[in-house]
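Engineer: Predicted model follows, preceded by the sequence.
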Amino acid sequence: MKQIKFAVLLVFFLTSFYNYAQQGPPAGNKVKVTGKVLEKISKQPLEYATISITAPNDTKVIAGGITNPKGEFEIAIAPGNYDIKVEFISFKPSEVKGRNIQGDTNLGVVNLSEDAAQLNEVVIRAEKSTVEIKLDKKVYNVGQDMMVKGGTVSDVLDNVPSVSVDTEGNVSLRGSDNIRILIDGRPSNAINVAEALRQLPADAIEKVEVITNPSARYDAEGGSGIINIILKKGKNQGLNGTFIASTGLPETYGLSANLNYKTEKFNYFTTAGYNYRTNEGAGLTNSEYFNPDGTTKNFLDEDRDTKRTREGFNGRAGFEWTVAPNTFWTNAINYQKNTGEDRDLINYNNYDAARNFTGTSYRLNNGDTGSENVEYTSNLIKNFNDKGHKLTADLSIARNTDDSNSLITGTDDFNNTLNNQVQKQVQLQADYVLPLGKGSQFEAGYKGSFGDLNNEYYVLDSEGAALPNLSNTLEYKENINALYTSYGFKVNKFSYLFGLRWEDTNIQVNLLDTNDFNTKKYNNLFPSAFISYEISDQSNFTASYSKRLSRPRGRFMNPAVNYSSNINIFQGNPDLDPSLTDKYDIGFIKRWDKVTFNTSAYFEDTKDVFSFVRSPTGDEVNGIPVILSRPINLGKEQKFGFEFTLNYTPLKWWKLNSNFNLYNVKTTGENSYTDANGELVVQNLDNQANSWFARINSKITLPYKIDWQLTGMYNGEQKTAQGKNFGQFGMNTALSKDVLKDKATIAFNISDVFNSRIMKSYTYLENQTSYGEMQFRKRQFNLSFTYRFNKAKSDRDKNAAPKNENGGEGGGEFPG
C-alpha cells in the first residue's frame, strides 16, 4: 500500500511541476486563430492535422498546432500578416497567403482532398500507431498488429493496453472481469461471450476502444469499464477487398475475405470466414485432506488432459446508403455457426496419510457443442447541419442457440449431460446531439433492451433418468429501459461534461422444474462528471466520476452444474443481486514528437460484489469430499490503482508501447453454509491484496523491409480470500514481409513462446489444501497470407458518412 501511495504522489508532483513549468511568463498581446479541418468528400473530421503559421515568403514556422478529435484547432499568436498552411498525411495541403490577423480570427472549415499521387509514397508516415491514446479512451488499431494475423478477437484483446485474456478466454480490464463488451457499440448477443470472441476472426475488426470510466451516454453496466469492438466496413471507392488464409499448429486452418463496393450513394460490404481450431491443454490438482484434529487424512492427485476442436463459419453483409447529403442509413446481417468437440480426461491417484499409493480411477468427458447466432442491425444518422446537430437511431434483433451434450464415463460411474439454450434479444436506441453555441453541447437519448433466455440442463444416470438435484430448466427474462442526458461546455482551457442516466430493470429468474419463481425489479440513477484542463496543445489533465452497475449473467446465474469433475464442481447462483460501483479517475496525458505518455490514478468502491467461494457439499466420492464452487454477493470491495501507458518511437524503424497497472484490492464479507453434520459454518472472506500487470510491445523494421514484433506480459501474484494465484509470464512474437509489390503480406507468429501461460494457484479450506495448475491453450504457431486488391496497404479508412464515434452509444467527446 505504501508503494501505491508513493507512486500516486509522485505522479501528482510531476504533473503539478510540469503545469507550473508550462505557464512561464505572461503571453503578452496575443490573438487566437481557430478553425476546423474536414475531409472534403465525407466531411469527416481529421484528427492530428497540422497547422503551420509562417511570416510571408518565409519557411520558418512561428506558431502551429494539431487538430483535436473533432478536427478543431486553436493557436495563439501576435497580431500581424501571416501565411497559414493546413496539412494531413496523403492529403493535398491547403494554404492561405498573406492573411492580416489583428484580432481573434476564425478561419472556418478547411476541406482537404486526398492526394492519390502520394499514397504509395507515404506508407511509413501514414501508418497509424498500433495504440492511440485519447482523453477518455485508448484506441487499438488492429490492422498494424502482426501478432493477431490469422488469430481471433480474443488474441486481439490480449494485446490491448489495460486488457488481458486468460487461457480460458475470460476478458479482464485493469485486473477486473467486471466489464461490458460491446460490438459496434452494442452488447454482444452471444450466450457464451468468451467462446464467441474466440470464434470471430481478428481480421474482421477495425479497432478496439477501451473506455475505463464511461459517461452517462453509455450503458451503466460494466463496473470496471467498457470494451467496444468496432468491425470493419469497406470505405474505399470502387471494388476492393482483402483475402486471408492461415494455418498453424496445433492443427488450425482459416480462410476469410473482406469485400467492399462503393458508389456515390451506396457502400456495400461483406465479410466471410471459415476456421478450424484445435486447443490442447493440461492441468493438475494436488490435494491434501485433514482429520478434525488437524492430522493428515489422505492425498489425491488429479492429472487433467484436455483437447478442444472448433469448426466455424461467420459472415456479415450490409450496405450504407446515403439517403440524402445529410442522412445515412446502414443495415447489416451477422451470422455465426460453430460446432466443436471437447475431450477432458482426469486421472485420479489416491494416497494414504503416509503418501503410500492406494488406488487409481479416471473420469472421461466427451462432449459435442454447437451454436448458431443471427443478428440484424440498422443504424440511421440524420445530420441537421455540419456543426454536430444530429439524431441517431439504432435497432438490433438477434436469436442465438447454444447446444452441448457430454458423455461422462469413469471407473465407477456413467452419466450423460444435455444443455440446450435459446436466447432472443431486441434492442432499440435513439441519441440526439444539439450544439448550443461555441464550446457547449446537449445530448439526450433512450435505450431499450429486451431479452429472453431458455436453458434446459439435464444430468442423466446410466438408466437415462434425470438426476433431480442436478437437472433443471432456467427461464431468464430481462427488460431494461434507460434514459440519459448530458451537457458539456468549455470555459477557457477547462472542459466540462455532466450527465445523468436512469435505468429501470425488470428481471425474472424462473426454475421451471422446481417451480421456483423469482422477480427482481429495481431502478437506479447513474450520474457522471468529467473535467478536463488543457495545459497546452500537447497535454491535458482530467478528472472524472461515474456510477456503474454489474448485473449477474451467464454462468453466474445458471444453476446448471459443471459436472466434468465429480469432486470439484461449479454451479451458478440464480439469486445473485447486481453490484453497484462508484468510480473515480484522475488522468494526465502528454504528447511529444516521439512519445505519448498517459497516466491515471483510479479508485473503485463496489457494494454487493460478486465473488466465487468454495465449500464442502457434504458428499463424498471414494472417501474424497465434494467441493462446490459458486458465486455469491460477498459484501464490499475497494480497489485503488495506478496505471500508465507509454508510446515511444525512438527511430523511424522502431516503435515501442508499454502498459503498467499496479493496484490494491480490499474485500470484506462472509459466506455461510450448513455442513454435513447440520452445523452452520461461517467463512470469513475478508481479504486485502496487491497485484500488478505489465506489458511491453516492440515493433522493428528489419533489413529487406521485414517487420518483427515482440510482446511480453506478466500478471503479478495475488492473494485471495481462500488462497492465492501465482504470477504468470507470457511472450508472443511475429514476423511479416510484404510481397507482390506490397499487394500481399506473409506473417508468421508464435503465441506463448515459452509455453509459460499456466494458471497456478493454492486453495486453503477448513479440511483441505490444494495446489492447482491449468493451461487451457498450449503454445501455438501460425502462418498467414494476406492479399489485397484495389486497396493499397497505406489506404486510410474513410467513412462515407460522418462517424458516430461511440458506435451507436451517443454523440461526441468533450466539447470545444
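Structural biologist: Received it, and whenever you're ready, just let me know what you need.

Engineer: Only C-alpha atoms from now on, for both contacts and neighbour counts.
Structural biologist: Noted.

Engineer: Who are the contact partners of the spatially most central residue of the chain?
Structural biologist: Centroid-nearest residue in the chain, with C-alpha atoms, centre = their mean: I227, separated by 3.3 Å. I227 makes contact with 179-182, 208-211, according to C-alpha atoms under 8 Å, 6 or more residues apart in numbering.

Engineer: can you map out the strands along the stretch 351-500 of the chain?
Structural biologist: Secondary structure of the stretch 351-500 of the chain (DSSP state E, counting those that start in this stretch): strands at 357-383, 390-410, 414-435, 440-460, 472-491, 494-511.

Engineer: Tell me the helix or strand right after the helix or strand containing E195.
Structural biologist: Here E195 sits within helix 193-199, counting by DSSP states H and E. Once helix 193-199 ends, the next helix or strand along the chain (criterion: DSSP H and E) is strand 205-211.

Engineer: what residues does that next one touch?
Structural biologist: 136-143, 153, 157, 160, 162, 225-232.

Engineer: helices and strands around the lengthiest strand in the chain, which ones?
Structural biologist: The residue-count maximum for a strand in the chain (DSSP state E) belongs to strand 296-324. Applying 3 or more C-alpha pairs under 8 Å, 6 or more residues apart in numbering; DSSP states H and E, one finds that strand 296-324 contacts strand 266-290, strand 327-351.

Engineer: First-to-last residue distance for stretch 244-257?
Structural biologist: From its first residue to its last, stretch 244-257 covers 6 Å (C-alpha to C-alpha, to the nearest Å).

Engineer: Structure two is appended below for comparative analysis:
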Amino acid sequence: MKKINSVFTLILFFTTIFAFAQDAANKKIKITGRVIEKVSKQPLEYATITFLLPDNPKPVAGGITNPKGEFDIEIKPGVYDIKIEFISFKIYELKQKNLKNSTSLGLISLEEDANQLNEVVIRTEKTTVEIKLDKKVYNVGNDLMVKGGTVSDVLDNIPSVSVDVEGNVSLRGNENVRVLIDGKPSNAINIAEALRLIPADAIEKVEVITNPSARYDAEGGGGLLNIILKKGKNQGLNGTFNASTGYPETYGLTGNLNYKSKNFNLFTTQGYNDRNSPGNSFTNSKYLNSDNSTRNYVYEDRENDRNSKGYNGNFGIELYLNESTSWTNSFNYRKSKGDNVDNVVQDYYDSGFNYDYSRTRINGEGSDSENVEFATNFMKKFKRDGHKLTIDGSFSSNDDFNDAIITDKVTNSNLVKFDNTLSTQTQNRNLIQMDYVLPFGKGSQFEAGYRGEFSKLLTDYQVENDGIINNNFTNTLDYKEKVNALYTQYGLKIDKFSALFGLRFEDSNIEINQLATNDYNTKKYSNFFPSAFFTYEISDKSSASVSYSRRIQRPRGRMLNPFSNLSSNINIFMGNPDLDPAYSDALDFGYIKRWEKLTFNTSLYVNKTTDVFQFARRESGDFINGTPIVISSPINLATEYRAGFEFTLNYSPYKWWKLNGNFNLYRNETQGDFSYINFNNVEVFQNFDNTTTSWYSRITSKVTLPYKIDWQTNVSYNAPSTSAQGKSLGVFGANLAFSKDVLKDKGTVSFNISDVFNSRKRISENYLAGVVLSNSEMQWRERQFSLSFTYRFNKPKNERERTRPSQNEGEGEYQG
C-alpha cells in the first residue's frame, strides 16, 4: 500500500511539474505604449508595431495603434527586436529588448522622413470605410465615384447614408439627420444646395454617428453626419489639384495646399465649378368630387434646366504656441449663382378624359447666394495624457436671393399672365463652445462643456400678379433661435468592459414673427437629454455594445415659412409656422467582428419619436377653372415608432478586389390624426395611422485590372414604402468609375458615370379622399458622365492624412 502511495505521489509531483512548465511555456505578457508625432506631439493612429526574434527577419507578433496612438499587444516572454513604423516617418527600433513581464514601452516619438515624404510611393491602401462600434468613418480620398463631384455625391456613397433625388439626406432611412461641417452646423439656408456646392475634393472624411452621446448637439433624432474638410498635415509644402469636365456640360477645378513647419501650419482649399443639371418630372392627377366620382383630369409635365456656378474657398493657419497649446483660425467663403428654367405644361381633360385645353407655365428663376464664415479653435493640453481644454467659436452670415418670372399662357386664349416672385433671405449664426476633459484613475474620464448657438433668419417673400402685389402670398418672416446647452459625461473602463454616462441640458428660446399678418409666436422650452453607452470586448477581434440617447428635431426654414414658390399653380407647398419640435428616444445594439479579410458590423435599433413631422395634403378652397388647388404642408402627428436591423460588410478576398456592402431593413409605424376645415366650412378628418416595412441596400466593388487600372462599381436599391396618403415605389441606381495613375503615379485620370441606367427617379402615388388621386415621377438630375485629372506634389498617393485630433472631430469622447 505504501508503494502505491509513493508511486501516486511521484506521479502527482511530475504531473504538477509538467503542468507548471506547460503553463510557463504558454504564458503571455502584455506590452503597451503610445506613439506620437515628434513635432506636434499628436497621436499617430494606425502606426505598426512589429516584434521579431534576433537574427530572424520573420515577425512573430505585432499590432497597430488606436486613435489615441496607443497599442496593447500580447507576446510570449523573450528577447525581441521591436520595430515601430508609420508612413513617411523614420523607423523607430529597439534592439534585443528582454521582455520577461508585462511592460510599458512608454511614449514613442516618430520623426518625419523628408526624403521619403518627397517620393511618390505606392503603399497598401487604407480601407475606404473604417467601421467602429460607435461610428463609421468614410475616407473620401480613395473613392473613384466622387472624383469631380460634390459633397452630395460623397454622402450618397457612404454606408447607412442615402441622398434622394432632391438632395435630402437620410440615415438608416430616417431624414431627421443633423449635418455638421467640421463639427459645426452649416450656416446655409438650404443645406441640400450647400452640399452640392462644396467639391468632393475638399473633403477629407465623413463621420457617421448613428447614436451620438451627450457631448454632441442634441439636434437630429436620426443621428449625425460630420463632414471633415481637408486642412493638410504633411511637413513642408505639398498639395493636390483636380480638374474635371463632364456631360451634361460640367466643369470644375479644385486645389488643396498646405505648408507645415515646426511652429505653424498654413492650409487652403480653393474650388470653382460650373454645373448643368437637367431634370424632369410629371404628375398625373384625377380630381374627385366629394363622393369620389371623377371631376376632371390634369396631366402636368415639367422639364428643368438648371445651371449653377459656384466658388468655394477657405484659408487657415494653425499656430503651435508651444508643445501643449495650439490655436487654429480659418476663413471660409462660398459664392454661387444659378439659373433654373422650369417649363411646366398642364393638359386638362374633362371627366370622360376628353381633351379640353393646355396651359404652359415657364418659370425662369435666378439665384444668388453668398456665405462668409470665420472659425477659431484654441486647444490647451495639460501634463496628464488626455487632460485638455478646448474653446471653439464660429461666426457666419448667409445671403440668398431668388428672382423668378413666371409666364402663364392658355392655348385657347390669347391672354398671357406674368407672375413675379422675389425672395430675399439673410441668416446669421454665431456659435461658442467650450469643452474640458479630465482623465483620472485607471481608465476613467470626466468631461463637461458649454455650447451656445444663436441664429437669426429673415425671409422677405413677395409675389406680383401682372404687376400687382398678391397679398395672399407676400410676407416677411423673422425667425430667431437661441439655444444654450450644458453637458457632462463620465466614462470608465474595467478590464474589457467600458461605460459612458452623459447628461445634456438645452434651453431653447425661439421667436417666429410674420410681419405681414402680425402673427407673432414664441416657443420656449428646456429639456434634459440623457445618454448611456456600454461596450464589452469579447476578444481582440470582436466587441458588442448597447447605447441609448434622447434627441430633438426643431423645425426650421422652409418647414415654417407659409409662403413658397408658384411654379405650379395647382400643387403648392406651404410651411407651418406653428410646428413644434419632435423628440426621439433611440436604443441601439451593436456588434462588430473582424477577420483577416472581413469586417462585419451589425446593429439592431429602436426609435420612438413624439410630435413627429408629417406632410399632409389638403384642399385650399380655391379653384382654377374648376380645378381645386391642393396644398401640401407639414404637421405634428402624435407618435412614430421605428425599428430596424442593419449590417455592413468590408471584404477583401484578394489584394486586387475589395468589396463593401450595406443592408438596412426597417419598420416604421405612425399613429396620429389630422383635421381641417374645408371651404364648405366642414371639418375634414384624416387618419394617419400607417405601418410600412422597407429596406435599403448598397454594394460597392473595387477591382484592380491589368495595367493598374482601378474599376469601381456601386449599386443601390431603395425598396417601396407606404404612407397614410400614398406610397413610393422602389428606386434603383448604379454608378461606374475607372481610374489610371500616370506621370510616375503623381497623377490620376478618372472617368465615371453617375446613374448608369438613368433610373434614379422618385415614383409615388398619392390619394386624398374626395379631392385628388395622383401619380408622379421626379428625376432631379439625369445621368451624367465626367472625366477628371488629379495631380499630387510632395505627397504620396495613398498616404493617410495624419489628422490633428480636434474638438470638432470628437476626440474628447471617451473610448474604451
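Structural biologist: In hand now; what should we look at? This structure is a prediction, so every number in the text was calculated from the model and none was measured.

Engineer: Any idea what the TM-score is?
Structural biologist: The TM-score (TM-score structural alignment, normalised by the length of structure 1) is 0.93; 787 aligned residues with a C-alpha RMSD of 2.0 Å.

Engineer: hang on, the earlier thing: let's see which of the contacts of strand 205-211 of structure 1 end up in helices.
Structural biologist: Members of the contacts of strand 205-211 of structure 1 lying in helices (criterion: DSSP state H): 153, 157.

Engineer: Quick one: map G370 of structure 1 onto structure 2.
Structural biologist: Alignment note (TM-score structural alignment): G370 of structure 1 maps to D368 of structure 2.

Engineer: thinking again about what came up before, what range in structure 2 matches the longest strand of structure 1?
Structural biologist: The alignment of strand 296-324 of structure 1 onto structure 2 (TM-score structural alignment) spans residues 294-322.

Engineer: In the matching stretch, which residues are buried?
Structural biologist: Using 16 or more other C-alpha atoms under 10 Å as the test for burial, stretch 294-322 of structure 2 gives 294-320.

Engineer: same thing with stretch 214-223 of structure 2?
Structural biologist: For stretch 214-223 of structure 2, burial by neighbour count (16+ other C-alpha under 10 Å) applies to 214-215, 217-223.

Engineer: Could you work out the most separated pair of the residues you listed?
Structural biologist: The largest separation in those, counting by C-alpha to C-alpha, is between R215 and G222 at 16.2 Å.

Engineer: so what's the residue nearest to W329 of structure 1 when sequence neighbours are not counted up against?
Structural biologist: Distances taken as C-alpha to C-alpha, 6 or more residues apart in numbering put L380 closest to W329 of structure 1, at 4.5 Å, once the chain neighbours are dropped. Applying C-alpha under 8 Å, 6+ apart, we find L380 of structure 1 in contact with 327-330, 392-394.

Engineer: Mean distance of the helix holding E195 of structure 1 to its aligned residues in structure 2, please.
Structural biologist: In the superposition with structure 2, the average deviation recorded for helix 193-199 of structure 1 is 0.6 Å (mean C-alpha distance after the TM-score superposition for structure 1).

Engineer: now for N647 of structure 1: what does it line up with in structure 2?
Structural biologist: Residue pairing (TM-score structural alignment): N647 of structure 1 is matched to N650 of structure 2.

Engineer: Let me fix that, I meant to ask about N350 of structure 1.
Structural biologist: Checking TM-score structural alignment: N350 of structure 1 goes with Y348.

Engineer: That match: what's it in contact with?
Structural biologist: Contact analysis of Y348 of structure 2 by C-alpha under 8 Å, 6+ apart lists 296-299, 355-358.

Engineer: Next one: the closest residue to it other than its chain neighbours from N363 of structure 2, what distance?
Structural biologist: Of all residues not flanking Y348 of structure 2 in the chain, V298 sits nearest, at 4.7 Å (C-alpha to C-alpha, 6+ apart). Between V298 of structure 2 and N363 of structure 2 the computed distance is 19 Å (C-alpha to C-alpha).

Engineer: now I181 of structure 2, nearest residue through space, not along the chain?
Structural biologist: Residue nearest to I181 of structure 2 in three dimensions, not counting chain neighbours: I227, with 4.7 Å by C-alpha to C-alpha, 6+ apart.

Engineer: ok, now K36 of structure 1?
Structural biologist: Leaving aside its chain neighbours, K36 of structure 1 sits nearest to E72 (4.3 Å; criterion: C-alpha to C-alpha, 6+ apart).

Engineer: isn't the one you found right up against L38?
Structural biologist: No. Using C-alpha atoms under 8 Å, E72 of structure 1 is not in contact with L38, being 9.0 Å away.

Engineer: Please spell out which residues along the strand or helix carrying G644 of structure 2 are buried.
Structural biologist: Per DSSP H and E: G644 of structure 2 is located in strand 639-654. Neighbour-count burial for strand 639-654 of structure 2 flags 639-652 (criterion: 16+ other C-alpha under 10 Å).

Engineer: quick revisit: count the residues that sit near the residue nearest to I181 of structure 2.
Structural biologist: Taking other C-alpha atoms under 10 Å as the neighbour definition, I227 of structure 2 ends up with a count of 25.

Engineer: hmm, back to that, hmm, who's touching the strand holding G644 of structure 2?
Structural biologist: Contact partners of strand 639-654 of structure 2, identified using C-alpha under 8 Å, 6+ apart, comprise 129, 159, 597-612, 658-672.

Engineer: what about burial for the residues you listed, which qualify?
Structural biologist: Buried members of the contacts of strand 639-654 of structure 2, counted by 16+ other C-alpha under 10 Å: 129, 159, 599-612, 658-672.

Engineer: which residue ranges form the helices in the stretch 51-200 of structure 2?
Structural biologist: Remark: helices assigned in the stretch 51-200 of structure 2 by DSSP state H, counting those that start in this stretch are 114-117, 151-155, 191-197.

Engineer: The second one vs structure 1, mean deviation?
Structural biologist: Mean deviation of helix 151-155 of structure 2 relative to structure 1 after superposition (mean C-alpha distance after the TM-score superposition for structure 1): 0.7 Å.

Engineer: who touches that helix?
Structural biologist: Outside helix 151-155 of structure 2, the residues that touch it by C-alpha under 8 Å, 6+ apart are 140, 145-146, 161-163, 167, 169, 192, 195-200, 203.

Engineer: again with the first one
Structural biologist: The set of residues external to helix 114-117 of structure 2 that reach it, using C-alpha under 8 Å, 6+ apart, is 88-89, 235, 794-796.

Engineer: which ones are touching D707 of structure 1?
Structural biologist: By C-alpha under 8 Å, 6+ apart, the contact set of D707 of structure 1 is 699-701, 735-737.
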